[in-house]
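**Student:** okay, predicted coordinates and the sequence, questions at the end:
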Amino acid sequence: MAASDSKERRSQNWFGKEGKDGFIYRSWIKNQGYPAHQFKGKPVIGICNTWSEVTPCNGHFRELAQFVKNGVYEAGGFPLEFPVMSLGETIIRPTAMLYRNLAAMTVEESIRANPFDAIVLLTGCDKTTPSLVMGAASVDLPTIVLSGGPMLNGKFRGRDLGSGTDVWRFDADVKAGKMTLEEMEEAEACMSRSIGHCNTMGTASTMATMVEALGLTLPGVSSIPAADSRKKMMAHMTGMRAVEMAEENLVISKILTRPAFENAIKVNSAVGGSTNFVLHLLAIAKRVGIELTLDDFDIHGSKIPFLLNLMPSGKYLMEDYYYAGGIQVILKELKEHLSTEAITVNGKTLTENSEKARNWNSDVIRPISDPIIKEGGITVVKGNLCTEGAVIKVSAATPELLKHKGRAVVFETIEDYHARVDDPNLDIDETCVMVLKNVGPKGYPGMPEVGNMALPKKILQKGITDMVRISDGRMSGTAYGTVFLHASPESALGSPLALVENGDIIECDVQAKTIHLHVSDEELAERKKKWEPIDLGFDRGYINLYINTVNQAHEGADMDFLVGKSGNIVNRESH
């Protein structure tokens, strides 16, 4: 029987039943005004909405969802919107990453437990995208993503402001005496002046790029600003396509293939995407059973030319990127590097979808023949300091620091860092290597975006803007600097990073992909005998579960019992 036969629709196990069960499933939902014909075999499209007033990047999703519904209705489907946990990176404490896996659980269980034939995921702020894709991937229904889009360019005193990126600059300028707090406050509304997520190539824009490169969106969706009317049009078309995908049974596992993940890695390198991309792509891959490791990011991404002149690695913003032609231009430039095996939600390849793209501003999007950096991707480094690897975003680093040797200045916790970093008596200069411990998945817990430690005030006052920094934490995709992140295993486990002491010599060589602690194995063994773990202080609830089950950064920081698929079968009746 064809997949499009209504008797075979998953939703008919609810709405197609006769007698008491069918009465219950249909009757109560009819209190919202749905007519009887909506339940008679139409594809039911679940709209997974992460709208929340404390997730400002997603604050426009109630309106966006209505446009998706319009498209579903036009294509003959029955849309049902449902909420899931929403993660606002700028508001939630201690870090949205702590709750990414919990949000993924709410998505997975909400989808499987309800009568959906296909899913539309409304994504925006950083962790909403990977959490929704992780959850949906484990259920494996036809799934399409609609990213909410970036804000318009910030405007402040005659120049453009980039979300996040300029925050770090302002903070440094205030510490250095170049800017007053009053001026910084004035810039707040100037930076965030429209609906949407960060307008730099931060994690939110990186995640939007990731899902399009994976093939989970309609062509061009990821780079359209939230305030542009074409985003609403794309929402309508996304709803229509969701109905068609339900008819075709184009489940998400048919799209999330090994070639699709390799494409995403290459595209991320070309746009200078966030290092957070690594963690999230690894976690998604494990949900669908694709073997992906840190080495794959090196093999497929580190040699890709960097093409997008966008903050934090360049000077333009997402609005400019869209006007220049958007992601379709990047895909066209990369056509010789991209797989032609991986299909997207419209059944075509990335190359087919982008063949008509044109570049309207080659200063924003550089041709592959004249890249900004010949090899500008995220690079994985390994050594005795992080045996399972650490990552660095080369496009956001200072070239002269990519090969460096310096004395370690160690901060045992984030509290230790805040207490001492601006102490005038801190023994540090610009040649040193700043080391931050206990900010990994278990150690914080939740792996916060603190790896791009702000430089000491006395260093900034000398006019220095970058130093080598190393931690087991993350950094915002909007940040910049020569920062080694996600050092694995993390220090909370007593790894070599936990054993670093003030005055140790650390040497990095990004081209050679190495990072080395100049301390003998024998000395490290002696230090390990004296090492004691910190008291994390959580003995109940989700955080306790997270600490006890979270995987390390090089595995994607998912919880071990969530890896893999659960499927979409519900084995028990509710009545």
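**Tutor:** Here it is on my side, so go on.

**Student:** can we go C-alpha only for contacts and neighbour counts from here?
**Tutor:** Noted.

**Student:** hmm, who's touching stretch 565-572?
**Tutor:** The set of residues external to stretch 565-572 that reach it, using CA atoms under 8 Å, 6 or more residues apart in numbering, is 111, 112, 113, 137, 138, 139, 140, 141, 287, 288, 289.

**Student:** for residue 236, state which of the residues you listed is nearest.
**Tutor:** residue 141 (20.1 Å; CA to CA).

**Student:** can you tell me the closest non-neighbouring residue to that closest one?
**Tutor:** Once its chain neighbours are removed from consideration, residue 141 has its nearest residue in residue 251; the separation is 4.8 Å (CA to CA, 6 or more residues apart in numbering).

**Student:** just checking, the one you found touches residue 137?
**Tutor:** No. With contact defined as CA atoms under 8 Å, residue 251 and residue 137 do not form a contacting pair (9.0 Å).

**Student:** the two: who's more crowded?
**Tutor:** residue 137 (29 against 22; other CA atoms under 10 Å).

**Student:** picking that back up, restricted to strands, list the contacts of stretch 565-572.
**Tutor:** Secondary structure from DSSP state E places none of those in strands.

**Student:** out of the residues you listed, which sit inside helices?
**Tutor:** Using DSSP state H, the members of the contacts of stretch 565-572 that fall in helices are 111, 112, 113, 137, 138, 139, 287.

**Student:** and the comparison structure, right after this:
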Amino acid sequence: MEANKQRSQNWFGREGKDGFIYRAWMKNQGVPPHQFQGKPVIGICNTWSELTPCNAHFRELAVAVKNGIYEAGGYPVEFPVMSLGETLMKPTAMLYRNLVSMDVEESIRANPMDGVVLLCGCDKTTPALVMGASSVNLPTIVVSGGPMLTGKHKGRDIGTSDIWRFSEQHRAGKMTQEEMLMAEAGMCRSSGHCAVMGTASTMASMVESLGLSLPENAAIPAADARRKVLAHLSGMRIVEMVKENRKLSDILTKEAFENAIMANAAIGGSTNFVIHLLAIAGRIGVKLSMEDFERVAAKIPLLVNLQPSGKYFMEDLYYAGGIPAVLKELKGVLNNDCLTVNGKTVQENYEQRECYNREVIATIDKPFNQISGVIVLKGNLCEHGAVIKPSAATPALLQHEGRAVVFENIEDYKHRIDDPALDVDENSVLVLKNVGPKGYPGMPEVGNMGIPTKLLEKGVTDMVRISDGRMSGTGFGTVVLHVSPEAAVGGTLGIVESGDVIVLDVANRKLELKVSDEEIQQRKAKWKSTVNIVERGYVHLYQQHVQQAHLGADFDFLNGCSGGDVVRDSH
């Protein structure tokens, strides 16, 4: 792309009053005149925040990106957007994913940028930034923050997935509060996001397998100096991408989305992957459905032995060869000719890579687990689909029939789950309603409900659990999620009653309520929503416009790519 074709020159290349204003006010930061003479202007979209601990090292990471941009002859401009901290935000960070995507989209479109570097790490920051950037469709590269170092407790490795185990042990009286504090002190030993294959690591792996980042982006630990090297190289590369006019739409093809689905199955990625990938596809204009996840990943086994589906951690994955080594194992099924941000194909990026530890990355012929990925269920309980992660489930429960124990909302669950009088046994199916996109609102990670205390005391460690909410990517268990339509909009889940029999048949992709069609229709005719509709602000906008889980829970008015032209040039 020639200098006079650069988008930023619509600002900095002007003569007269307008150009004077644009350049003069930038110069109060000590910018010399030659920076405005046709250099590619690269925006660095930074989700740094001390309220987002996973991203708290991003100011330092941004410096490395800037150094790369300067070296390649570009002009970096760092800008903040709203940051989503998974561990602190209430009621749920997912409520604000779409808001951040709008912040990113409008910030990019309204400002003089020729290309963008997305700095993201914590769970929702990655999909939010990619969604927003996709709607503008400039040359874009992603730099993830990297996983934290593996936690340590009593001589063994621990990670975020252990929190759920520690919690159940504590509730059952098998772990003291003092022991919990000891584990807490050793859990998060460095900067970075969760050290397991939770949602943050899944999202970093997603952008790498989509081709939106340089190879090895997903797994380099945040504390490793090579993370800064990758950031520097990414800064250099985005300048070249601008010159080549290589946009997001050149990378995000249907075939690239299929590659990401296959990679997610192989790594045992989070169920949240489904909802975020659907939203990204909707923004860039690629047709992707729940059925594609089943079709594309059906024969992909689990190759990566990481928590919560296995034993090891993201740090181990990096030392074993990272995502490039995983993709090399999938070479027989991948769309190998897909272009990536470094200008090379998927195959060119992995063909010289190798695996250094078969305990962590298994071969396609001898996988870690034949069961993998995210399975899409259909049935009268989830007409538009639901998902389950079989590699994190108890095999014996993947074919199960049990009596429903229904909780009408999260408050009802919290009030009754530990009641000794709760009518529940180990064969029951726990059902949680009204925690979907509209119902909560925001679709929180409460789907992996805790086991009733009376059953924990008997040694029960897993049960079938069903909801219209989500589950933390660090969670595990036989948990059915994202039931669509959700209870709050009149889905069948909303009329389930305690005592109803529910059949889960993962092998046949079925989730059924054993109630006649006539009875279901009669109940639906009497059903009334109990959801509180907020009357003001962003939450009101969210409840009015959020789509269901099978459509990615994006806003209905944000589908499609609207491009990089400013809405109106007032100067």
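**Tutor:** Structure received. Here the structure is a predicted model, which is why all the values come from computation and not from measurement.

**Student:** care to give me the TM-score?
**Tutor:** The TM-score (TM-score structural alignment, normalised by the length of structure 2) is 0.99; 571 aligned residues with a CA RMSD of 0.8 Å.

**Student:** now which residue in structure 1 aligns to residue 76 of structure 2?
**Tutor:** Under the alignment (TM-score structural alignment), residue 76 of structure 2 maps onto residue 79 of structure 1.

**Student:** same thing with residue 113 of structure 2?
**Tutor:** Aligned against structure 1 - with TM-score structural alignment as the criterion - residue 113 of structure 2 pairs with residue 116.

**Student:** residue 467 of structure 2 now?
**Tutor:** Residue correspondence to structure 1 (TM-score structural alignment): residue 467 of structure 2 is matched to residue 471.

**Student:** burial check on the closest residue to that match other than its chain neighbours, number of neighbours?
**Tutor:** Closest residue in space to residue 471 of structure 1, ignoring its immediate chain neighbours: residue 436 at 4.8 Å, by CA to CA, 6+ apart. Using other CA under 10 Å, residue 436 of structure 1 has 28 neighbouring residues.

**Student:** so who does the counterpart of residue 436 of structure 1 in structure 2 touch?
**Tutor:** If you follow residue 436 of structure 1 across to structure 2 using TM-score structural alignment, you land on residue 432. Contacts here follow CA under 8 Å, 6+ apart; on that basis residue 432 of structure 2 touches 406, 407, 408, 409, 410, 413, 447, 465, 466, 467, 468.

**Student:** got a list of what the third one touches?
**Tutor:** Meaning residue 408 of structure 2. Each residue near residue 408 of structure 2 by CA under 8 Å, 6+ apart is listed here: 432, 433, 434.

**Student:** how many neighbours does the last one have?
**Tutor:** Around residue 434 of structure 2 sit 26 other residues, with neighbours defined as other CA under 10 Å.

**Student:** so it: helix, strand or coil?
**Tutor:** When states are read from DSSP: H, G, I helix; E, B strand; the rest coil, the local structure at residue 434 of structure 2 comes out as coil.

**Student:** kindly report the same for residue 126 of structure 2.
**Tutor:** helix.

**Student:** name the nearest of the contacts of residue 408 of structure 2 relative to residue 233 of structure 2.
**Tutor:** Once CA to CA is applied, the member of these that ends up nearest residue 233 of structure 2 is residue 434, at 45.6 Å.

**Student:** in a helix, residue 195 of structure 2, correct?
**Tutor:** No. Residue 195 of structure 2: not assigned to a helix; according to three-state DSSP it is coil.

**Student:** which position in structure 1 aligns with it?
**Tutor:** Correspondence of residue 195 of structure 2 to structure 1, assessed by TM-score structural alignment: residue 199.

**Student:** any idea how far that match is from residue 183 of structure 1?
**Tutor:** Summarising the geometry, the distance separating residue 199 of structure 1 from residue 183 of structure 1, computed by CA to CA, to the nearest Å, is 21 Å.

**Student:** between those two, which one's more packed in?
**Tutor:** Ranked by neighbour count (other CA under 10 Å), residue 199 of structure 1 and residue 183 place residue 199 first, with 33 against 11.

**Student:** matching residues in structure 2 for the lengthiest helix in structure 1?
**Tutor:** Here the longest helix in structure 1 is taken by residue count, with DSSP H as the criterion, and it is helix 229-248. On the basis of TM-score structural alignment, helix 229-248 of structure 1 is assigned to residues 225-244 in structure 2.

**Student:** following element in sequence after the longest strand along structure 2, please.
**Tutor:** Of all the elements of type strand in structure 2, the one with the most residues (DSSP E) is strand 399-407. Next in sequence after strand 399-407 of structure 2, counting helices and strands by DSSP states H and E, comes helix 410-416.

**Student:** which residues sit against that next one?
**Tutor:** Looking at helix 410-416 of structure 2 with CA under 8 Å, 6+ apart, the contacting residues turn out to be 407, 422, 432, 433, 434, 435.

**Student:** can you find the partner of the first one in structure 1?
**Tutor:** Structural alignment (TM-score structural alignment) places residue 407 of structure 2 against residue 411 in structure 1.

**Student:** counting neighbours, what do you get for its match?
**Tutor:** By other CA under 10 Å, 22 other residues sit near residue 411 of structure 1.

**Student:** swap in residue 31 of structure 2?
**Tutor:** Residue 31 of structure 2 is surrounded by 14 other residues when neighbours are defined as other CA under 10 Å.

**Student:** that one pairs with which position in structure 1?
**Tutor:** Pairing criterion TM-score structural alignment: the partner of residue 31 of structure 2 within structure 1 is identified as residue 34.
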